[in-house]
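Q: Fold the following for me, if possible:
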Amino acid sequence: MTISVGDKLPEATFKTMTDDGAKALTTAEVFDGKKVVLFGVPGAFTPTCNNNHLPGYLENRDAILSRGVDQIAVVAVNDQFVMGAWARFTGAEGKILFLADGSGTFAKAAGLDLDLSANGLGLRSKRFSMIVDDGTVTALNIEDSTGQAVDSGAARLIEQL
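A: Presented below is the predicted three-dimensional model:
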């Protein structure tokens, strides 16, 4: 079942890269007591994710944070090394929190998993965005069209803040 507005986020452990190497972060550590904008992408470095989805959040970072948001985070079913490289490559390191959901545990538990095996990509995450307030989803946008980041893009999310 897909997560809905009003639901608590499922318990999961992400990995993120730090100056000291990979660090595990639980759902509670990322979201409890905070207002977080979370967006999910099928994969780091993939065309729409890299050229459209992530740049919108990076370009609108100040506008998002000025609306009472504590953190912007992106999650993908990639390992922490790929996510760390993507953060550096895009200039978003230290500006957006890059969460690796390497085995898709979070994506599956939230009902946001997507099987892209036919394209050689395996299990991934649907493209989405959400506002999470103290661990509870208060807005959710799941992208219907492949290759686009309109419903889940930064402009749509800013309207909801």
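
Q: switch to C-alpha atoms for all contacts and neighbour counts from now on
A: OK.

Q: and whichever helix or strand residue 57 is part of, what does it pack onto?
A: When elements are assigned from DSSP states H and E, residue 57 belongs to helix 54-59. Judged by 3 or more CA pairs under 8 Å, 6 or more residues apart in numbering; DSSP states H and E, helix 54-59 is in contact with helix 154-160.

Q: What are the buried residues along the longest helix anywhere in the chain?
A: Longest helix in the chain by number of residues (criterion: DSSP state H): helix 80-90. Within helix 80-90, the residues that qualify as buried by neighbour count (16 or more other CA atoms under 10 Å) are 80, 82-84, 86-87.

Q: by contact count, what packs against the helix or strand following it?
A: Remark: after helix 80-90, the chain's next helix or strand is strand 97-100, criterion DSSP H and E. Contact here means 3+ CA pairs under 8 Å, 6+ apart; on that basis strand 97-100 packs against strand 13-18, strand 71-76, helix 80-90.

Q: Assumed residue 37 was part of a strand.
A: Yes - per DSSP: H, G, I helix; E, B strand; the rest coil, residue 37 lies within a strand segment.

Q: How many residues are close by it?
A: Residue 37 sits with 27 neighbouring residues when counted by other CA atoms under 10 Å.

Q: before we go on, could you also do this sequence so I can check it against the first one:
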Amino acid sequence: DAKTGRRLDLVFNPPGAFLPPKQELLDTKFRQQLGEQMGVKFNKLITIANMPIKRFFDFLRKKGTLEGYMDLLVRNFNPETVSKVMCIDNVNVSWDGMIYDCDFNQQLELHVGGGAGLNVFSIESLDDARLRKAPIRTAAHCFGCTAAQGSS
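A: Now for the predicted structure:
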């Protein structure tokens, strides 16, 4: 805000195996409800889909809905989101210095560069050309960032 210079960005993800509503609609609704009821103002609302990894993956599999959720993500693939996903211009660094394309890949231990991966504590890993040449590691969960309006 102008007084403090601080930003408040909110992140919304749906409570289940479905895609979030359109970001613009939620933004309007959140601004109205949070502003009127609680006096809360925020800078930006970010919507994300639930990633089919780890606990959510296990939950979907146990409920027998994993295939249906993956189908939903694939059917809603939006090529316009590909240039905006976080892995295009960000990296994620874990506590041990390992470099990942995104935090979802970190959870799945999909290192940048494959194999043993790249590490910020290794001089060779910090070679900018090497980092730029490393292909982005993708897997089925990536459809979560590219479905509908995208998740980044």
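
Q: TM-score of the superposed pair?
A: Here the superposed chains carry a TM-score of 0.27, computed using TM-score structural alignment, normalised by the length of the second structure; 76 aligned residues with a CA RMSD of 5.7 Å.

Q: what angle do the longest helix of the first structure and strand 71-76 make?
A: An angle of 120 degrees separates the directions of helix 80-90 of the first structure and strand 71-76 when computed by axes from the mean of the first three to the mean of the last three CA atoms, to 10 degrees.

Q: by how many degrees do helix 80-90 of the first structure and strand 13-18 diverge?
A: Orientation note: helix 80-90 of the first structure sits at an angle of 50 degrees relative to strand 13-18 (the same axes, to 10 degrees).

Q: Just the element for residue 30 of the first structure, please.
A: In this structure, residue 30 of the first structure sits in helix 27-31 according to DSSP H and E.

Q: cool, residue 106 of the first structure as well?
A: Secondary structure assigned from DSSP H and E places residue 106 of the first structure in helix 105-109.

Q: ditto for residue 145 of the second structure
A: When elements are defined using DSSP H and E, residue 145 of the second structure is found to belong to helix 143-146.

Q: And for residue 141 of the first structure, the neighbour number?
A: Considering only other CA under 10 Å, residue 141 of the first structure is surrounded by 19 other residues.

Q: scratch that, residue 58 of the first structure
A: Here the neighbour count serves as a burial measure; for residue 58 of the first structure (other CA under 10 Å) it reads 17.

Q: And the one 4 residues further on, by the same measure?
A: The number of residues packed around residue 62 of the first structure, counting by other CA under 10 Å, is 12.

Q: What separation is there between it and residue 98 of the first structure?
A: Separation of residue 62 of the first structure from residue 98 of the first structure (CA to CA, to the nearest Å): 17 Å.

Q: Residue 28 is in contact with residue 14 of the first structure, correct?
A: No - contact criterion CA atoms under 8 Å: residue 14 of the first structure and residue 28 do not qualify, at 10.7 Å.

Q: In terms of neighbours, single out the busier of the two.
A: Per other CA under 10 Å, whichever of residue 14 of the first structure and residue 28 has more neighbours is residue 14, with 26 against 16.

Q: Relative to residue 63 of the first structure, how far out is that one?
A: Distance, residue 14 of the first structure to residue 63 of the first structure, by CA to CA: 26 Å.

Q: What of residue 128 of the first structure?
A: Taken as CA to CA, the span from residue 128 of the first structure to residue 63 of the first structure is 19 Å.

Q: Settle it for me: which of the two has more neighbours?
A: With other CA under 10 Å as the criterion, residue 128 of the first structure and residue 63 differ in neighbour count, and residue 128 comes out ahead with 24 against 13.

Q: Ignoring the adjacent residues along the chain, who's closest to the more buried one?
A: Counting by CA to CA, 6 or more residues apart in numbering, the nearest residue to residue 128 of the first structure once its immediate chain neighbours are dropped is residue 142, at 4.4 Å.

Q: is it true that that neighbour touches residue 129?
A: Yes - with contact defined as CA under 8 Å, residue 142 of the first structure counts as touching residue 129 (6.7 Å).

Q: higher neighbour count, those two?
A: In this comparison of residue 142 of the first structure against residue 129, neighbours counted by other CA under 10 Å, the higher total goes to residue 129 at 27 against 18.
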